[in-house]
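>>> here's a sequence, model it:
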Amino acid sequence: MRRLGSREWLAIGTLVAAIATAGSLYFSEILGLVPCDLCWYQRVFMYPLVLVLGIAAFEDRPEIAPTALAFAIPGAMIAAYHSAIQRVGTGACTVGGGCTSIQYELLGLSIPNMALLAFVLVAITMFAAGRSPI
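A predicted model of the protein is given here:
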C-alpha cells in the first residue's frame, strides 16, 4: 500500500476546510441560523484555510503547514471553548443569541463540535503533510 504524499494530505486538508466552510454557509444561508460571536470567530479561522490549503495542494507546498496551523490551532481552541460552554450552559454572546444554545445537532455533534473536529482534522493533515515524502 502506497503512503500518501504531501500533496494528497494537503488536498485532504483542503477538502475538510471546504466542507466545514460549506456547512457553515448552509447553516446560516439555507437553514437561517444566526451565528453567535464565537461562531463568527471560528469562521474567520476556517474560511481562509480553503484558499491557503487549496493553493498549497495545487503547488505541492507542504511548507505551508505552519501557516495553516496558525489558523487551525486558534480556531480549534475557540471551538473547544464554545463546545465546553454549550455543555456547561454558562457563557454569553451578543450576535444571534447566547453561545450556549444548541441550534443544530448532527450525530450528537453541535455546530461548534463539528468545527472543532474540522480544525483537528486540518491540523492532523498538516502534520502528516510535513512528514510525508514529496
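>>> alpha carbons only for contacts and neighbour counts from here, please
Will do.
>>> ok, Ala17 touching Gly54?
No - taking C-alpha atoms under 8 Å as the definition, Ala17 is not a contact partner of Gly54, at 9.4 Å.
>>> I'd like the structure of this one too, to check against the first:
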Amino acid sequence: MNTPDTRQREHGWLQIFVAWMIALASSLGALFIGEVMGQTPCLLCWYQRAFMFPLALVLAVAAIRADRDAWIYGLPLSASGLSIALYHVLLYYGFISQAVVPCGQGPSCTDAKMTIFDVLPLPVLSVLAFAAISILLFAARRKNAP
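I've put the predicted structure just below:
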C-alpha cells in the first residue's frame, strides 16, 4: 500500500540515490580524466577527490539501506569538498592572488588545460557536483517526528 509515509520514505531514498549517482559519476570521471586521458590532477584536485571518493562509497551504502540519515555523515564530506572546490574556482578565475596559490610542485591549479572538451573548467564541474550532492542530502534529511 502506498501511504504518505511510504511515499516520503521513497522520496528521501530517491534523493540519496541521485546524490550517490552524482558522486559515482564524479569519481569515475576524475579517474577517467587522470588515468585514461593522462591529465595529472593538481593539489586542490587531489583534495577534492579525497572528499568525493568516500562520498561515492558512503552514499552507495546509504542508498542500499534507504538511510535518510545519510546527510549526517555525507553532508560534512560534501560541504568540505565544496569549500575546496569553491576556493579552486576562485583561484582558477584569478579572484585569489597567485601568492596564495597552494600548488608548488606538479600541475598548476590555474592551468588553462584544466577543462573538459576545452570548454568547461574541471573546478566548476566539481563545485556543481558537490553543491548538487549537498542540496540533495539536505533535502533528504529526516524530518523530526512530533
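>>> residue in the second structure paired with Gly98 of the first structure?
Residue pairing (TM-score structural alignment): Gly98 of the first structure is matched to Ser108 of the second structure.
>>> who has more neighbours, Ala17 and Gly54 of the first structure?
Taking other C-alpha atoms under 10 Å, Ala17 of the first structure and Gly54 do not tie; Ala17 has more neighbours (26 against 21).
>>> quick one, what contacts Met21 of the second structure?
Residues counted as contacts of Met21 of the second structure (C-alpha atoms under 8 Å, 6 or more residues apart in numbering) are Ala56.
>>> mind telling me what it corresponds to in the first structure?
Per TM-score structural alignment, Met21 of the second structure is aligned with Leu15.
>>> could you point out which element follows the strand or helix carrying its match?
According to DSSP states H and E, Leu15 of the first structure maps onto helix 6-25. Toward the C-terminus, helix 6-25 of the first structure is succeeded by helix 37-59 as the next helix or strand (DSSP H and E).
>>> that following helix vs the second structure, average distance?
Mean deviation of helix 37-59 of the first structure relative to the second structure after superposition (mean C-alpha distance after the TM-score superposition for the first structure): 0.5 Å.
>>> by contact count, what packs against that helix?
Packing contacts for helix 37-59 of the first structure, counted by 3 or more C-alpha pairs under 8 Å, 6 or more residues apart in numbering; DSSP states H and E, involve helix 6-25, helix 65-88, helix 111-131.
>>> excluding chain neighbours, what is closest to the residue nearest to the spatial centre of the second structure?
For the second structure, the residue nearest the mean C-alpha position is Phe130 (3.2 Å; C-alpha atoms, centre = their mean). Nearest residue to Phe130 of the second structure, sequence neighbours excluded (C-alpha to C-alpha, 6 or more residues apart in numbering): Leu82, at 5.2 Å.
>>> surely the one you found meets Pro123?
No - Leu82 of the second structure is beyond contact range of Pro123, at 10.0 Å (criterion: C-alpha under 8 Å).
>>> ok now stretch 126-134 of the first structure, how far from the chain's centre?
Computed by C-alpha atoms, centre = their mean, to the nearest Å, the chain-centroid distance of stretch 126-134 of the first structure equals 19 Å.
>>> any buried residues in stretch 91-110 of the second structure, and which?
Leu91, Tyr92, Ser108, Cys109, Thr110 (16 or more other C-alpha atoms under 10 Å).
>>> what's the answer for stretch 72-84 of the first structure, then?
Ala72, Ile73, Gly75, Ala76, Ile78, Ala79, Ala80, Tyr81, His82, Ser83, Ala84.
>>> return the residue of the second structure aligned against the second one.
Spelled out, that is Ile73 of the first structure. Using TM-score structural alignment, Ile73 of the first structure pairs with Ala79 in the second structure.
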